[in-house]
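Colleague: When you get a sec, could you give me coordinates for this:
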Amino acid sequence: MRRRRFLVTGLGVAACLAGCGDRHAGRAPGAYEILGGGERWSRVAEAFTQVARGAGYPVGGAGPVTTITITGLPALAAAELNAAESPLHGTTPLARLAGEVEVVLVPRDSGLATFDAFGARLRADPTGTPLAGGPQGAPDHLLFGLIARGLGADTRQVDYTGYPGISEVAAALLAGRAVAATGPLAGWRPYIDRGRVRVLAVSCAERFPGLDAPSLLELGVRVDFASWCAAVGPGGMPQESREAAIGMCEEVTGSPGWQRTCREGDWMPIPLAGDRFAAWVVSEVRRTKAVLRDLGLLESGKGTT
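Modeller: Take a look at the predicted model:
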């Protein structure tokens, strides 16, 4: 199975900020340890660590350590599907970091020339419009659920098949087993660059730089979506420690190094920190649960808080 390119490039961004020293060491006692909440997030944690160190923050080393964990939407959705503990449970929300841009694609020779044509077919015949993407309940599936809802299609009738990786999704799409597919732009880049598929839309609020495709919002579908990742601290963080960690997240996500890392990985920086991020997380959890229920993957009445 082909691994997704997940913030692989740009991990050496600390070089552009090197020489700063630990100028932030006095803001809070001890140092930070940045951990990926699972293999999917390990490279994000590495990128964050590099940029934070380059900006002069004490990451790693001796003394008391505050552990910051990187997690995100896939882990949240998986927990809901499996009635497991949320990755946000017992944590202190700190900041949203970045989002993996998703694309809606069709084969190069598809008769669906535009997203509007695809949307009209999905509204008219959701069961006869087979769709493909990552595993059921994962961000790709959530995006098609949001699109169906935004178009006024019967979400529970959406014919979606989940695959373990993009190579399998692409094989299904190009063999005609799916009318359209969705997935992360980074993973689909080789197919796009070789002209094997056409991008009908991107999931972010505005057009993505370097890609000639409209956003869903531009097309009149009220969906702004990304497979986001975020930084959370341990539960019950003292206020001083929380504020210091939030300040670090804000400086990292606003730095040229982080911007470059996101750009090279086909991610978009979507920084949001502190109380605003905590409030956003509540609304995002609700949206995720609602889409899972719409798709028939989560029983109605469960997980409503």
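
Colleague: Going by C-alpha atoms from here, please, whenever you check contacts or count neighbours.
Modeller: Will do.

Colleague: Next one: Val65 from Glu251, what distance?
Modeller: Relative to Glu251, Val65 is positioned 19 Å away (Cα to Cα, to the nearest Å).

Colleague: do Glu46 as well
Modeller: Distance from Glu46 to Glu251, by Cα to Cα: 16 Å.

Colleague: remind me, longest helix of the chain?
Modeller: helix 274-294 (DSSP state H).

Colleague: Now do it: which elements does it pack against?
Modeller: Contact partners of helix 274-294 among helices and strands, from 3 or more Cα pairs under 8 Å, 6 or more residues apart in numbering; DSSP states H and E: helix 73-81, strand 91-100, helix 139-151.

Colleague: how about a cut-off of 7 Å?
Modeller: With contacts taken as 3 or more Cα pairs under 7 Å, 6 or more residues apart in numbering; DSSP states H and E, helix 274-294 sits against strand 91-100, helix 139-151.

Colleague: mind listing what's buried in it?
Modeller: 274, 277-278, 281, 285, 288-294 (16 or more other Cα atoms under 10 Å).

Colleague: before we move on, what about stretch 127-139?
Modeller: Within stretch 127-139, the residues that count as buried by 16+ other Cα under 10 Å are 127, 129-139.

Colleague: among those residues, which are in strands?
Modeller: Counting by DSSP state E, the part of these found in strands is 131-133.

Colleague: residue ranges of the strands in the chain, please?
Modeller: Under DSSP E, the chain gives strands at 31-36, 65-72, 91-100, 102-107, 131-133, 160-162, 180-184, 197-202, 227-234, 267-273.

Colleague: possible to save the ones you listed as a markdown table with distance to Gly56?
Modeller: Below are the strands of the chain laid out as a markdown table (distance: least, Cα to Cα, whole Å):
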| stretch | distance to Gly56 |
| --- | --- |
| strand 31-36 | 11 |
| strand 65-72 | 16 |
| strand 91-100 | 19 |
| strand 102-107 | 33 |
| strand 131-133 | 40 |
| strand 160-162 | 43 |
| strand 180-184 | 32 |
| strand 197-202 | 36 |
| strand 227-234 | 18 |
| strand 267-273 | 20 |
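
Colleague: neighbour count winner among Glu46 and Glu251?
Modeller: Using other Cα atoms under 10 Å as the criterion, Glu46 and Glu251 rank with Glu46 on top: 18 against 15.

Colleague: Alongside the first, I'd like the structure of this one:
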Amino acid sequence: MITPPASRFLTRRRWLAHSAALLATPFAAMANPPQRLGTQLRIVIPANPGGGWDQTGRALGAAMISSGLTDRILYENIGGKGGIVGLTEYTKRYGSDPNSLLIGGMVMVGALALNKKSAELHQVQALARLTSDYLVVAVPLDSPIANPKALAKAMRDNLPALAIAGGSAGGVDHMYAGMLARQSKANAEQLQYKPFAGGNDVLQALLHKQVQVGISGYSEFRDALQAGKLRALGVSSRRAMFGIASMRDQGMDAEMSNWRAVFTGRNLPAERAGQLLAAIEYASNQDSWKQALLSNNSSASWQTGKALQEFLEVETSTAQLMSYLLRLKS
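Modeller: Okay, the predicted model is just below:
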């Protein structure tokens, strides 16, 4: 059991505010292509097809091919438990493979914390954080929950009767659902959270009225929102995004961002890890990658080295703290 020091959480919020400008700053483009990685590279995506990790992994692979860094990418989707299944399989099968990468992010960090397995993240080495984005809270178009105020009332009145769909247990969607319950002054321990392996599954659960509320990235909800099949209650950013008002501006001070990163095997020599990182940075400056960011409504959030390691430590501590404070259950 960890002790929930409030000062640690507040320090993280100040740290995020201080570094926001850095996250939005484009990283310098490399003048010349780095060394080719070989004819074939494997990218393991620890989630089902169609979600944010899948979009990120395939966009990165496409950029690597288009920039001549490799000839072929093998994509391997291994979904389950917020990335824990994929992480375990990756470590077992590709921990020493010099031609493999693993996609991950805040969802995996949260799932590991929820299952008290945070130490397992040390089985891989982080190369670069790639993107950050925000969450959208949505309901079916005919839902009686018309806005965040109505959502807060529904949570206070009968939280156990309100099924909320999102990504895997312990992930950023789950933590955000808990934050909303806490902001609504409901008992977060009664949260009825329905985890799904991918954003498309969350969307389908909403459209088929299997749940009352859904939480996912804007890219997963975009088409249904534009088609008038869903109503967005708000976005988890500080201010409006995607033409959607923030939950914070509508009276629910619940702000949270998602991020995605790329890892490789812990046992790789430093030289090979450096080659992979150089290739990822070069690919991330290609037009195809930049277009994918626009299409997926994500923002570049490049970070490597010591700064990334410190960031991961903060995120892990925060996930552990949030799991404790919100009494999240797997």
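
Colleague: And the TM-score between these chains?
Modeller: Superposed pair, TM-score by TM-score structural alignment, normalised by the length of the first structure: 0.70. Supporting alignment: 268 aligned residues with a Cα RMSD of 3.7 Å.

Colleague: Report the separation between the two terminal residues of stretch 97-106 of the first structure.
Modeller: End-to-end distance (Cα to Cα), stretch 97-106 of the first structure: 30 Å.

Colleague: So what touches it?
Modeller: 179-185, 197-204, 226-231, 253, 266-271 (Cα atoms under 7 Å, 6 or more residues apart in numbering).

Colleague: Nearest to the spatial middle of the first structure, which residue is it?
Modeller: Taking Cα atoms, centre = their mean, the centroid of the first structure lies closest to Ser227, which sits 1.6 Å from it.

Colleague: neighbours of Ala47 of the first structure, just the number please.
Modeller: Neighbours around Ala47 of the first structure, by other Cα under 10 Å: 24.

Colleague: Please pull up the equivalent of it in the second structure.
Modeller: Using TM-score structural alignment, the partner of Ala47 of the first structure in the second structure is Ala59.

Colleague: so that match touches Gln291, yeah?
Modeller: No: assessed by Cα atoms under 7 Å, Ala59 of the second structure is found out of contact with Gln291, at 9.2 Å.

Colleague: Next, count neighbours for Pro265 of the first structure.
Modeller: Quick fix: residue 265 of the first structure is Gly, not Pro. With other Cα under 10 Å as criterion, Gly265 of the first structure counts 20.

Colleague: What does it correspond to in the second structure?
Modeller: In the second structure, Gly265 of the first structure lines up with Asn296, judged by TM-score structural alignment.

Colleague: need the contact list for its match.
Modeller: Contact analysis of Asn296 of the second structure by Cα under 7 Å, 6+ apart lists Ser219.

Colleague: do you know how far it is from Asp142 of the second structure?
Modeller: Taken as Cα to Cα, the span from Asn296 of the second structure to Asp142 of the second structure is 27 Å.

Colleague: again with Gly171 of the second structure
Modeller: For Gly171 of the second structure, the distance to Asp142 of the second structure - Cα to Cα - is 28 Å.

Colleague: rewinding a little: show me what contacts the residue nearest to the centre of the first structure?
Modeller: Residues near Ser227 of the first structure by Cα under 7 Å, 6+ apart: 73, 99-101, 139.

Colleague: Could you report the neighbour count for the closest residue to Gly30 of the first structure other than its chain neighbours?
Modeller: Leaving aside its sequence neighbours, Gly30 of the first structure sits nearest to Pro64 (Cα to Cα, 6 or more residues apart in numbering; 4.5 Å). Using other Cα under 10 Å, Pro64 of the first structure has 12 neighbouring residues.

Colleague: my guess is Pro64 of the first structure contacts Glu33, does it?
Modeller: No: Pro64 of the first structure lies out of contact with Glu33 (Cα under 7 Å); the separation is 10.0 Å.

Colleague: Show me what Arg293 of the first structure aligns to in the second structure.
Modeller: Checking TM-score structural alignment: Arg293 of the first structure goes with Tyr324.

Colleague: roughly how far apart are the corresponding residue of the second structure for Glu168 of the first structure and Asn187 of the second structure?
Modeller: If you follow Glu168 of the first structure across to the second structure using TM-score structural alignment, you land on Ala205. Note on Ala205 of the second structure: its distance to Asn187 of the second structure, by Cα to Cα, is 24 Å.

Colleague: Then Leu162 of the second structure?
Modeller: 12 Å.

Colleague: ditto for Arg36 of the second structure
Modeller: Arg36 of the second structure is 54 Å from Asn187 of the second structure, by Cα to Cα.

Colleague: before we move on, what about Leu60 of the second structure?
Modeller: Relative to Asn187 of the second structure, Leu60 of the second structure is positioned 41 Å away (Cα to Cα).

Colleague: Name the residue in those two with the higher neighbour count.
Modeller: Leu60 (25 against 17).

Colleague: Could I get the contacting residues of that one?
Modeller: Neighbouring residues of Leu60 of the second structure by Cα under 7 Å, 6+ apart: 283, 289.

Colleague: and the closest residue to Ala205 of the second structure other than its chain neighbours, how many neighbours?
Modeller: Of all residues not flanking Ala205 of the second structure in the chain, Val211 sits nearest, at 6.1 Å (Cα to Cα, 6+ apart). By other Cα under 10 Å, 22 other residues sit near Val211 of the second structure.

Colleague: now swap in Thr69 of the first structure and tell me
Modeller: For Thr69 of the first structure, the neighbour count with other Cα under 10 Å is 25.
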